[in-house]
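Novice: Curious how this folds, go ahead:
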Amino acid sequence: MKIDILSIFPEMFTGVLESSILKKASDKGAVEYNVTDFRDFASNKHKTVDDYPYGGGAGMVLKAQPIFDAVESLTASNKSLKPRVVLMCPQGERYTQKKAEELAKEEHLIFICGHYEGYDERIREHIVTDEISIGDYVLTGGELASMVIVDSVVRLLPDVLGKVESHEQDSFSTGLLEHPHYTRPSDFRGIKVPDVLLSGNHANIEKWRSKEMLRRTWERRPDLLESFSLTKEQEEWLKEFKKQDERY
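Specialist: Coordinates of the predicted model:
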């Protein structure tokens, strides 16, 4: 996969892309990163990428020309390959694991990180394929949001994590939150690991984990269950949880 990032603060990405899983993915050849300062594509001598909004109002607006030219330069060598061009924007669709899995199937992603009051609308209308928000709050710019998305996408690429199960059981990947985890020692300050995890009975362990995934989701994110199709067994577990809750 090729990932291009357009930003007027490219230095922000140095530590992120050269650390941890993102660096490992690059070293393995699973992904190629390129961060471009779209200020370099400004047509004026002062390298200005923003201007006052038509009609008045507070703040500055990113100009269409530098971003149009920057995106076109990134796609000029292979016009047959249509990249997904992602605009980081608080007005975009809220980011989810499902969206990460969708983007992970692409060959080329381009992220546009904005600043100031907003974008010239022609950028949205004629370049962008996706507008994404990572939450209902406002950041200074799109850089941090794009880092979040890049991380969540790259870890899904083949062989990046080593084992497919490493991400298949993540919270949200299954539609439920992940089950609790424990490691040695089995008894820490009198707090013991559940006996089932020490039993060696893998069928019982998987059943326990499945039940705990449902329990944790019901307790912490019940909204996720609104669109989740429960099995008969899970329906019985949910009834059990509700009865237990009524006792307190």
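Novice: alpha carbons only for contacts and neighbour counts from here, please
Specialist: OK.
Novice: most centrally placed residue in this structure?
Specialist: residue 149 (3.3 Å; Cα atoms, centre = their mean).
Novice: wait, what's in contact with it?
Specialist: Contact analysis of residue 149 by Cα atoms under 8 Å, 6 or more residues apart in numbering lists residue 100.
Novice: compare with the first, here's sequence two:
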Amino acid sequence: MKVDVLTLFPEMFTGVFGTSILGKAAEKGIVSLQAINFRDYAGNKHGQVDDTPYGGGGGMVLKPDAIFAAVEALQQSSSPARIILLCPQGQPFTQSKAEELSKEDHLVFICGHYEGYDERIRKHLVTDELSIGDYVLTGGELPAMVMIDSVVRLLPGVLGNESSAITDSFSTGLLEYPHYTRPAEFRGWKVPDVLLSGHHAHIETWRREQALRRTWERRPELLEKLELSPKDLKFLAALKAEEQNQQNE
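Specialist: Okay, here's the model as predicted:
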């Protein structure tokens, strides 16, 4: 996969792209990561990429010319890319969107600053507008880092354990079950007996039930979107009855 980021602050990506999972993925040749200053495509001697908004108002707006030129230059040598605008007005970024983007060959992230983007960038250039939450940041760099990390870790060969991405929270629609490792007892707190039993079917049942319990306790709205088995529904009914009994005591 090829990942390009258009930003006014490419130095922000140096550490992120060169370390941990992203750095190892780049070393293996699984992904190419590049941060590009789109000011280099401004086409004027002052490198100006923003201007005051037509109609008045506060703040500065990113001009379309430099961003169009940068994207078009990046697309000359590759297949059509998904052009992603980082924007608080965008569609919420989710695990399913990360999985969708991980199937692409080329992603281009556009990081804005100032008051916003010229509307022609939205209408005639980008394929996706994405947001990491209902709040405003000073620029799109941090959201781009979050999304790139989420997408790249899904590429084959990036994680040491290929099953890790499959069992992550949200990948199955549920929050992930609890994990334990050695020692079997720590300060009097013991690992659940089922995990030490070696009985794989019982362990899988425990993990499924724990994922259902954790999701029901912390993010119950996620359960409404899932197709649950009769066994799942029976377990959830027992959880609700248990809660009701505790409230009545």
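Novice: that older thread, the residue nearest to the centre of the first structure in helix, strand or coil?
Specialist: Per DSSP: H, G, I helix; E, B strand; the rest coil, the local secondary structure of residue 149 of the first structure is helix.
Novice: Counterpart of it over in the second structure?
Specialist: Superposed on the second structure with TM-score structural alignment, residue 149 of the first structure falls opposite residue 147.
Novice: Let me see the ranges of the helices in the first structure.
Specialist: Here the first structure has its helices, by DSSP state H, at 14-17, 20-27, 64-75, 97-103, 121-126, 143-154, 165-168, 202-220, 232-246.
Novice: hey, which of those helices is tucked in deepest?
Specialist: helix 143-154 (a mean of 20; mean count of other Cα atoms under 10 Å).
Novice: give me every residue that touches the closest residue to residue 135 of the second structure other than its chain neighbours.
Specialist: Excluding the flanking residues, the one nearest residue 135 of the second structure by Cα to Cα, 6 or more residues apart in numbering is residue 88, at 6.7 Å. Shown in contact with residue 88 of the second structure (Cα under 8 Å, 6+ apart): 130, 131, 132, 133, 134, 135, 136.
Novice: Tell me, of the residues you listed, which are also contacts in the first structure.
Specialist: Of those, the ones still in contact in the first structure (both residues aligned by TM-score structural alignment, their matches' Cα atoms under 8 Å) are 130, 131, 132, 133, 134, 135, 136.
Novice: which residue in the first structure lines up with the fifth one?
Specialist: Looking back up the chat, that one is residue 134 of the second structure. Mapped onto the first structure by TM-score structural alignment, residue 134 of the second structure lines up with residue 136.
Novice: Find the nearest non-adjacent residue to its match, please.
Specialist: residue 90 (6.9 Å).
Novice: Relative to residue 208 of the first structure, how far out is the one you found?
Specialist: Residue 90 of the first structure is 39 Å from residue 208 of the first structure, where distance means Cα to Cα, to the nearest Å.
Novice: Where is the longest strand in the first structure?
Specialist: Longest among the strand segments of the first structure by residue count, using DSSP state E, is strand 84-94.
Novice: Find me the equivalent region of that one in the second structure.
Specialist: So strand 84-94 of the first structure is aligned with residues 82-92, judged by TM-score structural alignment.
Novice: buried ones in the matching stretch?
Specialist: Across stretch 82-92 of the second structure, burial judged by 16 or more other Cα atoms under 10 Å covers 82, 83, 84, 85, 86, 87, 88, 90.
Novice: Same list (these) but as TSV, adding distance to residue 172 of the second structure.
Specialist: Shown next, in TSV, are the buried residues of stretch 82-92 of the second structure (distance: Cα to Cα, whole Å):
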residue	distance to residue 172 of the second structure
82	25
83	27
84	25
85	27
86	26
87	27
88	26
90	24
